[in-house]
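Visitor: need the 3D shape of this:
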Amino acid sequence: MFSRFREDIASIIAKDPAARNAWEVITCYPGFQAIVMHSWAKWCWVRGFKWLGRFISHIARVLTGIEIHPGSTIGRRVFIDHGFGVVIGETAEIGDDCTIYQGVTLGGTSLTRGAKRHPTLEQGVIVGAGAKVLGSFTVGAGAKIGSNSVVVKPVPAGATAVGNPAHIVKREAPAMDTAGTQLFSAYGVTQNSDDPVSKVLHKLIDHAVAQQEQIEKLSAAISCAGIACDVNLDKDKLSSEQINSLVD
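Guide: So this is what the prediction gives:
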């Protein structure tokens, strides 16, 4: 148990530049404290002391602002950053090296007792602040959930989900530093992580402007051929810069 806690502390120090030393993590990081108390509650829960497990979970919520059901499963080196308002349901499973930020809910959408109702986060998942992951599906290894996203369907490994309801961004190669080590994406924010709907709208706007230019050329060619073409080319002319600025 103590070796596991040492791993958790080292992971927090590696992921949070504000963490200066182990003593500061132990005494001042509610995410670490909540995970320690969850281990106590889980010990009671699996041995049949259900009420005691729930009571320890309740005390942890009062002290840390983080609610973790004692029936949930949490892997090694899980970092709950800031953590206030985090809710993790009974059948949720969180893999190793996952990072969860404040206001996150891993919730269930089924009322069936004894069934798997909450999501599974595989290794290395990052869930941004305020995100809601709702349902008994899997978020693949290395996936990222953008802040305030509402995820109600599976997320492939390595993909990014953003928006409400969340849209899946095409998987991209992870960012690396000069030493070849994968960079940690705080809050799940990565470069070029625009909303996929916004990207599609930009493409549609550019396509419409290209069509407008082609129509203008055709109209000019028809006029040069001596064919009357009663088209006002200057009326309601599209400006891609102006419309794209409204979509951003």
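Visitor: make it CA atoms for all contacts and neighbour counts henceforth
Guide: OK.
Visitor: so Ile56 touches Met37, yeah?
Guide: Yes: contact status for Ile56 versus Met37: in contact at 7.0 Å, counting by CA atoms under 8 Å.
Visitor: for the longest helix seen in the chain, packing partners?
Guide: Scanning the chain for the longest helix, with DSSP state H as the assignment, gives helix 196-224. In terms of contacts (3 or more CA pairs under 8 Å, 6 or more residues apart in numbering; DSSP states H and E), helix 196-224 is packed against strand 167-169, helix 240-247.
Visitor: same thing but 7 Å
Guide: Contact partners of helix 196-224 among helices and strands, from 3 or more CA pairs under 7 Å, 6 or more residues apart in numbering; DSSP states H and E: helix 240-247.
Visitor: please generate a structure for the following sequence too, so the two can be compared:
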Amino acid sequence: MFERIREDINTVFERDPAAKTTFEVITCYPGLHAIWMHRIANYLWNHKLKWLARFISHTSRFLTSIEIHPGAQIGRRFFIDHGAGVVIGETAEIGEDVLMYQGSTLGGTSMEKGKRHPTVKDGVVIGADATLLGPIEIGEEARVGAGSVVLNSVPKETTVVGIPAKPVEEVKRKENKLKHADLPDPVEKELNKVYKKIEKLEKKIEEKQE
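Guide: The predicted structure is shown next:
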């Protein structure tokens, strides 16, 4: 147990350059607190103590602003950065070395009691406010851009962005950190189109004035 806790703390230092001391990590990281409370809730859930598991999960949500259903399966070295607004549904499955940013959701799209939430493989990075819906699979080392809505499975080592999310490029370097600057900006593209139209109009006006 203590080895696992030590691993969790080391994961914070590896993922967040703002982390300074072990005491700070233990006391000031709600993402870490949510994961620890989820382990207790998940143990109780798997041992048929459903109400107690849900109560611990509810308490965790109140304390951390992170909602993880006690039935969700989560692997080692999982890290939630910033944390607020993260939601992980009952049948979600998360592999090892996964990183989720604030506001991201692993949600369902149906009322069925079977598998209805995403499966996230090892090494995946999910950007802030990204929404992944349904029993889809996000392949190893894939990256989901901030604000994206993912409705279909994503191949491994692929970056997806947009609403709905679409693949952008194969990930050349396997890395755990999501570099938002490397992702294409759809707003910037549209602005460039507007600028070009303005330039054309200005040229036409100049020609008429001459």
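Visitor: quick one: TM-score?
Guide: After superposition, the two chains reach a TM-score of 0.87 (TM-score structural alignment, normalised by the length of structure 2), with 199 aligned residues with a CA RMSD of 2.5 Å.
Visitor: mind listing the helices for structure 2?
Guide: All helices of structure 2, identified by DSSP H, fall at 2-15, 22-28, 30-46, 50-64, 186-209.
Visitor: of these, flag the one that's most buried.
Guide: Burial of the helices of structure 2 is given as mean neighbour count (mean count of other CA atoms under 10 Å); helix 30-46 ranks first at a mean of 20.
Visitor: can I get the helices of structure 2 in CSV with distance to Thr158 of structure 2?
Guide: Formatted as CSV, the helices of structure 2 follow (distance: least, CA to CA, whole Å):
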stretch, distance to Thr158 of structure 2
helix 2-15, 20
helix 22-28, 31
helix 30-46, 26
helix 50-64, 31
helix 186-209, 18
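Visitor: how about the nearest residue to Ser147 of structure 1, chain neighbours excluded?
Guide: Nearest residue to Ser147 of structure 1 in three dimensions, chain neighbours excluded: Gly128, at 4.1 Å (CA to CA, 6 or more residues apart in numbering).
Visitor: same question for Leu52 of structure 1.
Guide: Excluding its sequence neighbours, the residue lying closest to Leu52 of structure 1 (CA to CA, 6+ apart) is Cys44, at 6.5 Å.
Visitor: show me what contacts the one you found?
Guide: By CA atoms under 7 Å, 6 or more residues apart in numbering, the contact list for Cys44 of structure 1 reads 50, 52-53.
Visitor: between the residues you listed, which is closest to Phe32 of structure 1?
Guide: For these, the closest approach to Phe32 of structure 1 (CA to CA) belongs to Gly53, at 17.9 Å.
Visitor: looks like that closest one contacts Ala41 (just checking).
Guide: Yes: assessed by CA atoms under 7 Å, Gly53 of structure 1 is found in contact with Ala41 at 4.1 Å.
Visitor: what is in contact with those two at once?
Guide: Pro70.
Visitor: so who does the alignment partner in structure 1 of Phe62 of structure 2 touch?
Guide: Alignment note: Phe62 of structure 2 maps to Val62 in structure 1; criterion TM-score structural alignment. Listed by CA under 7 Å, 6+ apart, Val62 of structure 1 has no contact partners.
Visitor: could you do His82 of structure 2 as well?
Guide: The contact partners of His82 of structure 2, taken as CA under 7 Å, 6+ apart, are 31, 101-102.
Visitor: among those, which recur in structure 1?
Guide: Retained in structure 1: 31, 101-102, out of those (criterion both residues aligned by TM-score structural alignment, their matches' CA atoms under 7 Å).
Visitor: so the nearest residue to Val46 of structure 1 once chain neighbours are set aside versus Ala166 of structure 1, what's the distance?
Guide: Nearest residue to Val46 of structure 1, sequence neighbours excluded (CA to CA, 6+ apart): Gly71, at 7.8 Å. To Ala166 of structure 1, Gly71 of structure 1 is 27 Å away according to CA to CA, to the nearest Å.
Visitor: nearest to His180 of structure 2 among the kept ones among the contacts of His82 of structure 2?
Guide: Taking CA to CA as the measure, His180 of structure 2 lies nearest Tyr101 of the kept ones among the contacts of His82 of structure 2, at 11.8 Å.
Visitor: what's around the equivalent of that closest one over in structure 1, how many residues?
Guide: Alignment note (TM-score structural alignment): Tyr101 of structure 2 maps to Tyr101 of structure 1. Other residues lying near Tyr101 of structure 1 total 25 when counted by other CA atoms under 10 Å.
Visitor: the aligned partner of Ile26 of structure 1 in structure 2 and Arg77 of structure 2, how far apart?
Guide: Here Ile26 of structure 1 is matched to Ile26 in structure 2, going by TM-score structural alignment. Separation of Ile26 of structure 2 from Arg77 of structure 2 (CA to CA): 15 Å.
Visitor: list the contacts of the residue lying closest to Asp8 of structure 1 once chain neighbours are set aside.
Guide: Nearest residue to Asp8 of structure 1 in three dimensions, chain neighbours excluded: Arg77, at 4.4 Å (CA to CA, 6+ apart). Each residue near Arg77 of structure 1 by CA under 7 Å, 6+ apart is listed here: 7-8, 11, 96-97.
Visitor: in contact with Asp8 of structure 1, which residues?
Guide: 76-78.
Visitor: switch to 10 Å and redo it
Guide: Going by CA atoms under 10 Å, 6 or more residues apart in numbering, Asp8 of structure 1 touches 2, 14, 22, 25, 32, 35-36, 76-79, 97.
Visitor: before we move on, what about Ile56 of structure 1?
Guide: For Ile56 of structure 1, the contact set (CA under 10 Å, 6+ apart) comprises 37-42, 44, 62, 68-70.
Visitor: what's the closest of these to Asp194 of structure 1?
Guide: Ile68 (31.7 Å).
Visitor: that's all I had, so thanks and see you.
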